[in-house]
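Asker: Need a 3D model of the sequence below.
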Amino acid sequence: MKRRTAREKALQALFQIDVSSAEPAIAIEHVLEGESSDEYLSKLVEGVVEQKSEIDQLITENLEKWTLDRLATVDRNLLRMATYELKYCKTEVPENVVLDEAIEIAKIFGDDQSSKFINGVLSKVKQKLLTD
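Answerer: The predicted model follows:
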């Protein structure tokens, strides 16, 4: 499975977990729709779930005039996934690739403003991680 596909499926699984409190393994199985499992997909979903409070804190620090619970569910989970990649997958994925992928996925799954919003927040998260 290509990384883009793994990210899209991970976003769908994280959306399910966020909305219905599904177990990560069940959410992953559901989005795979009979396809074989993917290591990167599982890593993203499980990593976001495990590090959620730290990730949410980092995102919240970089939101202006918004709270995490007011964000669209797609945007919130896309930010979580990309923040996880920025913070925990530094050696695997270049930061610019993470941002580019998140922006492209936002164009597919989000609304008209999602890609700009995602870009703005993730750029701040990236800067924060560089200065820490």
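Asker: Every contact and neighbour count from this point should use C-alpha atoms.
Answerer: OK.
Asker: I'd like the distance between the residue nearest in space to the middle of the chain and G34.
Answerer: Among the residues of the chain, the one closest to the centroid is M81, at 1.8 Å (Cα atoms, centre = their mean). According to Cα to Cα, to the nearest Å, M81 and G34 sit 23 Å apart.
Asker: just R7 next, same as before
Answerer: 17 Å.
Asker: Tell me which of those two has more neighbours.
Answerer: Neighbour count, other Cα atoms under 10 Å: between R7 and G34, R7 has more, with 22 against 8.
Asker: Isn't the more buried one up against E39?
Answerer: No. Look at R7 against E39 with Cα atoms under 8 Å: they stay out of range, at 11.2 Å.
Asker: can you tell me which helix or strand the residue nearest to the centre of the chain belongs to?
Answerer: Using DSSP states H and E, M81 maps to helix 73-88.
Asker: A13 contacts I28, doesn't it?
Answerer: Yes. Taking contacts as Cα under 8 Å, A13 lies within contact range of I28: 5.5 Å.
Asker: Quickly list what's touching both of those two.
Answerer: Listed as contacting both A13 and I28 by Cα atoms under 8 Å, 6 or more residues apart in numbering are V45.
Asker: One more, so I can put them side by side:
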Amino acid sequence: MKRRIAREKALQILFSLDNEEYDVTTTLENTLSEEEHDPFLFDLVHGVVDKKVEIDERIKQHLVKWSLTRLAVVERTLLRIATYELFYLKDAPESVVINEAIEIAHVFGDDKSGKFINGVLSKML
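Answerer: Now for the predicted structure:
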């Protein structure tokens, strides 16, 4: 699975987990087919869930006039994924991680999501 697809699937899975109190393993199994089990995807999902408190604190420090709870779920989830990648995985260049988050925001978010994601992630770095 390409990393872009893994990031999009991670967004969908984490979005579900954020809206409902589902079990991570069950959500992964229900969302993915056998051929989609990808180590990068599993790392993103489990990593964001495991480090959610730390990730959210890092994000909160860079929000101006916003609270984490006021963010749209898509934006909040994309910020969590990108923050996890930037500060815990570090196997992709920062510019690639940010660009991927922006591109996915254009697909799943609204017109302003990409700019917002870019602004917050850029402040983190």
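Asker: quick one: the following helix or strand past the helix holding M81 of the first structure to helix 73-88, angle?
Answerer: Past helix 73-88 of the first structure, further along toward the C-terminus, the next helix or strand under DSSP H and E is helix 95-109. Here the directions of helix 95-109 of the first structure and helix 73-88 differ by 170 degrees (axes from the mean of the first three to the mean of the last three Cα atoms, to 10 degrees).
Asker: What are the buried residues along helix 95-109 of the first structure?
Answerer: For helix 95-109 of the first structure, a neighbour-count test (16 or more other Cα atoms under 10 Å) marks E95, V98, L99, E101, A102, I103, E104, I105, A106, K107, F109 as buried.
Asker: before we move on, back to that, between A13 and I28 of the first structure, which is the more surrounded one?
Answerer: Comparing A13 of the first structure with I28 by other Cα under 10 Å, the one with more neighbours is A13, at 28 against 25.
Asker: Assign the residue located most distally from the centre of the first structure to helix, strand or coil.
Answerer: Distance from the centre of the first structure peaks at G34, with 22.8 Å (Cα atoms, centre = their mean). Assigned with DSSP: H, G, I helix; E, B strand; the rest coil, G34 of the first structure falls in the coil class.
Asker: how much space between it and I28 of the first structure?
Answerer: Distance from G34 of the first structure to I28 of the first structure, by Cα to Cα: 10 Å.
Asker: so what does the one helix or strand S122 of the second structure maps to touch, helix or strand wise?
Answerer: Assigned by DSSP H and E, S122 of the second structure belongs to helix 113-124. In terms of contacts (3 or more Cα pairs under 8 Å, 6 or more residues apart in numbering; DSSP states H and E), helix 113-124 of the second structure is packed against helix 52-60, helix 73-84, helix 94-108.
Asker: how about a cut-off of 7 Å?
Answerer: With contacts defined as 3 or more Cα pairs under 7 Å, 6 or more residues apart in numbering; DSSP states H and E, helix 113-124 of the second structure has these neighbours: helix 73-84, helix 94-108.
Asker: Buried residues of that helix, list them for me.
Answerer: Neighbour-count burial for helix 113-124 of the second structure [16+ other Cα under 10 Å]: S113, G114, F116, I117, N118, V120, L121.
Asker: That helix to helix 73-84, inter-axis angle?
Answerer: Going by the same axes, to 10 degrees, helix 113-124 of the second structure makes 30 degrees with helix 73-84.
Asker: what does helix 113-124 of the second structure contact?
Answerer: H62, L63, E75, L79, I98, I102, E103, A105, H106 (Cα atoms under 7 Å, 6 or more residues apart in numbering).
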